[in-house]
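S.K.: Got a predicted model here, sequence first, then my questions.
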Amino acid sequence: MPLNVLTLNVGNPAVERARRQRDWLARRNEDVLVLTETGSGPGTQLIAESYRDAGWSVTFPEHPDKERGVMLLARFECTVDPINAAMSYLPARLAGIAVDTDDGPLRILGAYVPSRDATEVKTTRKREWIEAFHQAYDATSDQAAVLLLGDLNVLEPGHVPPHPGQFAPFETALYTALTHRHGLTDLFRTLHPTAVEHSWARRAELGYRYDHAHASIRLLPHLAGCSYVHDTRSGKPALTDHSGLAVQLTLTATAPLITSDPAADHEATLF
């Protein structure tokens, strides 16, 4: 069976929107969901509890009040990846799982990189998180293949449209360092070298490709698909202001869980 993974920025949802997001996600066929911009409130908790009650593995690091982060949901047995514990700054924004596949171990990591504005506080915050990410990645690197997904809040060099002056060199350097420092390849660009796609847009003509999937080169022979899922932001009301990003790998997880429908007619245990 192929291994299907989806990343989606859920925008720290309130309960009503979280319920709609959960129901939409439950209709998808992905085996792993990497949710970004999660929070500590009841909306994110509803998603976590619904999937936990349905038998999924839920990896959800502690979120300090008002801080944002990531959550990973998987329909097979997994262990918590050490990268979250290695993060020295805003650790809720980086987490992962380790799974066994028919081609060896696979680390699936989720990242939600801080955004930035013109203030020194936000600039320093993003710079410090990026440096902490590099250190944590280096410290936990091993022989396992890596799939890194999430909202990186950064654009690739040569992005269309270019958005000149909006990103500092240290931000663009994060994107290039994923390849040159950590050996990870942009999967969407591997399959679609010249395509113009955006995962977030203030206006239709001013889009940004913020959401990414990068993987170890050894995973490229297993890459069967990588595409954006835009209906998450096209509905009325929209599920979120980000598109999802779906990845298909010709790998099989060797320890599937017995799971049920996360959107079944039962309330999450918190409510």
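M.R.: Yep, that arrived.

S.K.: use CA for all of it now, contacts and neighbours both
M.R.: Noted.

S.K.: for this structure, what spans make up the strands?
M.R.: 3-9, 32-38, 57-59, 69-74, 79-80, 94-101, 104-112, 145-151, 184-186, 200-201, 207-208, 211-216, 223-229, 244-249 (DSSP state E).

S.K.: and the fourth one with strand 145-151, angle?
M.R.: Right, strand 69-74. Interaxial angle of strand 69-74 relative to strand 145-151 (axes from the mean of the first three to the mean of the last three Cα atoms, to 10 degrees): 130 degrees.

S.K.: And for the longest one?
M.R.: Per the same axes, to 10 degrees, the angle that strand 104-112 makes with strand 145-151 is 20 degrees.

S.K.: what does strand 104-112 rub up against?
M.R.: Residues outside strand 104-112 that contact it (Cα atoms under 8 Å, 6 or more residues apart in numbering) are 34-37, 69-72, 81, 93-100, 144-153.

S.K.: And the last one, by the same measure?
M.R.: Outside strand 244-249, the residues that touch it by Cα under 8 Å, 6+ apart are 2-9, 199, 211-213, 222-230, 232.

S.K.: hmm, 7 Å instead?
M.R.: 2-8, 222-230, 232 (Cα atoms under 7 Å, 6 or more residues apart in numbering).

S.K.: want to compare, so here's the second one:
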Amino acid sequence: MQMFSILTVNIGAASRERAEVMLRWLAARPEDVFILTETSAGAGTTYLLDKFRQAGFAVVHTPDATGDRGTALVSRVSVTDTLSGHFAGVSIPGRVASALLATEPAVAVLGVYVPSRDRSVEKTEKKQAFINSLLARLDALPDELRERLVLGGDYNVIARTHQPLHPGFLAFEFGLLEAIEAHGFVDAHERCSPGEQVYSWIGRTGDGYRYDYFHVGQALGAHIMGCAYLQETREQRLTDHAAVTLQLDVTVQSRLETSDPADTTEADAMTLF
């Protein structure tokens, strides 16, 4: 059986220059699907997604009309459905990206970028509305689809069991993880490394936060083969978040014909004419 893998990383609204470095790093990765969070309306995101499209990857991305940050899903596995109808009710559509992939069993992927907030009422309400609308859409999914769903991205929340338990998080933020797991989703890292506290973002004071996750639907729980946090993206200053990678023992039925998105040979040649 062929291994199937997914990676999620917050690209931090990459500038055009940083996007070039990020693209080279992603192009060297073996994963079949990339979930890119904190995309933007800037030149960096445009460059990244255009390069993937030109290389033959499937790209699912809904730019926000207001310029808000968002999520993109990039796949070298054929996409059989974007599942857009199932998640149309999310309060900020550009912050989710979903696809049903040509695998056996069929895997659905939902990438999410939950809004961050400060102490202001406006940003708190924005975050709560997004979480509530996301959970409502998960509630409304057919059971058979929910059980084959891989949920991943930057949730911008921590668990009540987080060590250290940072102050300032509200009940609805803890409630996101609790509601996800109440639906039978498996925390992939916890399944692979029980009780191990890991961090994906480090604050200015040096405190660590686990903001980035993979959760796997109940029918796929037994298929989890590995989950790891890759600190090299922070250490190499590609972004201020660690990447997270997930491996599942499912079969890929249809791969797209893709080339190296970081190979500029063809683009350089075209500029000569």
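M.R.: It's in. Computed from a predicted structure; not experimentally measured.

S.K.: before we move on, back to that, dump the strands of the first structure to JSON lines, plus distance to residue 193 of the first structure and mean neighbour count.
M.R.: Formatted as JSON lines, the strands of the first structure follow (distance: least, Cα to Cα, whole Å; neighbours: other Cα atoms under 10 Å):
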{"stretch": "strand 3-9", "distance to residue 193 of the first structure": "20", "mean neighbour count": "25"}
{"stretch": "strand 32-38", "distance to residue 193 of the first structure": "24", "mean neighbour count": "25"}
{"stretch": "strand 57-59", "distance to residue 193 of the first structure": "33", "mean neighbour count": "22"}
{"stretch": "strand 69-74", "distance to residue 193 of the first structure": "28", "mean neighbour count": "26"}
{"stretch": "strand 79-80", "distance to residue 193 of the first structure": "33", "mean neighbour count": "16"}
{"stretch": "strand 94-101", "distance to residue 193 of the first structure": "28", "mean neighbour count": "22"}
{"stretch": "strand 104-112", "distance to residue 193 of the first structure": "23", "mean neighbour count": "23"}
{"stretch": "strand 145-151", "distance to residue 193 of the first structure": "18", "mean neighbour count": "25"}
{"stretch": "strand 184-186", "distance to residue 193 of the first structure": "10", "mean neighbour count": "23"}
{"stretch": "strand 200-201", "distance to residue 193 of the first structure": "19", "mean neighbour count": "18"}
{"stretch": "strand 207-208", "distance to residue 193 of the first structure": "16", "mean neighbour count": "22"}
{"stretch": "strand 211-216", "distance to residue 193 of the first structure": "14", "mean neighbour count": "24"}
{"stretch": "strand 223-229", "distance to residue 193 of the first structure": "12", "mean neighbour count": "18"}
{"stretch": "strand 244-249", "distance to residue 193 of the first structure": "16", "mean neighbour count": "22"}
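
S.K.: and residue 171 of the first structure, what is it in contact with?
M.R.: residue 154 are the contacts of residue 171 of the first structure under Cα under 7 Å, 6+ apart.

S.K.: Residue 75 of the first structure reaches residue 59, doesn't it?
M.R.: No. Contact criterion Cα atoms under 7 Å: residue 75 of the first structure and residue 59 do not qualify, at 11.6 Å.

S.K.: where exactly do the helices run in the stretch 151-273 of the second structure?
M.R.: Ranges of helices in the stretch 151-273 of the second structure, per DSSP state H, counting those that start in this stretch, are 171-182, 188-192, 232-235, 265-270.

S.K.: Then the stretch 1-150 of the second structure?
M.R.: Remark: helices assigned in the stretch 1-150 of the second structure by DSSP H, counting those that start in this stretch are 16-27, 43-54, 121-140, 143-146.

S.K.: Just give the number of residues close to the nearest residue to residue 103 of the first structure once chain neighbours are set aside.
M.R.: Nearest residue to residue 103 of the first structure, sequence neighbours excluded (Cα to Cα, 6 or more residues apart in numbering): residue 251, at 6.8 Å. Using other Cα atoms under 10 Å, residue 251 of the first structure is surrounded by 20 other residues.

S.K.: now do residue 238 of the first structure
M.R.: Counted with other Cα under 10 Å, residues neighbouring residue 238 of the first structure total 14.

S.K.: Test my guess that it contacts residue 231.
M.R.: No. Shown here, residue 238 of the first structure and residue 231 do not form a contact pair, counting by Cα under 7 Å, at 8.1 Å.

S.K.: Find residues that contact each of the two.
M.R.: Here residue 238 of the first structure and residue 231 have no joint contacts, going by Cα under 7 Å, 6+ apart.

S.K.: List the contacts of residue 267 of the first structure.
M.R.: By Cα under 7 Å, 6+ apart, residue 267 of the first structure lies in contact with nothing.

S.K.: do that again at 10 Å, thanks
M.R.: Contacts here follow Cα atoms under 10 Å, 6 or more residues apart in numbering; on that basis residue 267 of the first structure touches 46, 49-50, 53.

S.K.: That one and residue 16 of the first structure, how far apart?
M.R.: To residue 16 of the first structure, residue 267 of the first structure is 13 Å away according to Cα to Cα, to the nearest Å.

S.K.: Kindly report the same for residue 95 of the first structure.
M.R.: 26 Å.

S.K.: do residue 233 of the first structure as well
M.R.: In terms of Cα to Cα, residue 233 of the first structure sits 16 Å off from residue 16 of the first structure.

S.K.: Those two: who's more crowded?
M.R.: residue 233 (18 against 11).

S.K.: Looks like the more buried one contacts residue 200 (just checking).
M.R.: Yes. Using Cα atoms under 10 Å, residue 233 of the first structure is in contact with residue 200, at 8.6 Å.

S.K.: coming back round to it: need the residues touching each of residue 267 and residue 16 of the first structure.
M.R.: With Cα under 10 Å, 6+ apart as the test, residue 267 of the first structure and residue 16 both reach residue 46.

S.K.: so who does the residue most central in space within the first structure touch?
M.R.: With distances taken as Cα atoms, centre = their mean, residue 150 lies nearest the centre of the first structure, 2.7 Å away. Neighbouring residues of residue 150 of the first structure by Cα under 10 Å, 6+ apart: 6-9, 34-37, 70, 93-94, 109-113, 210-214, 244-245.
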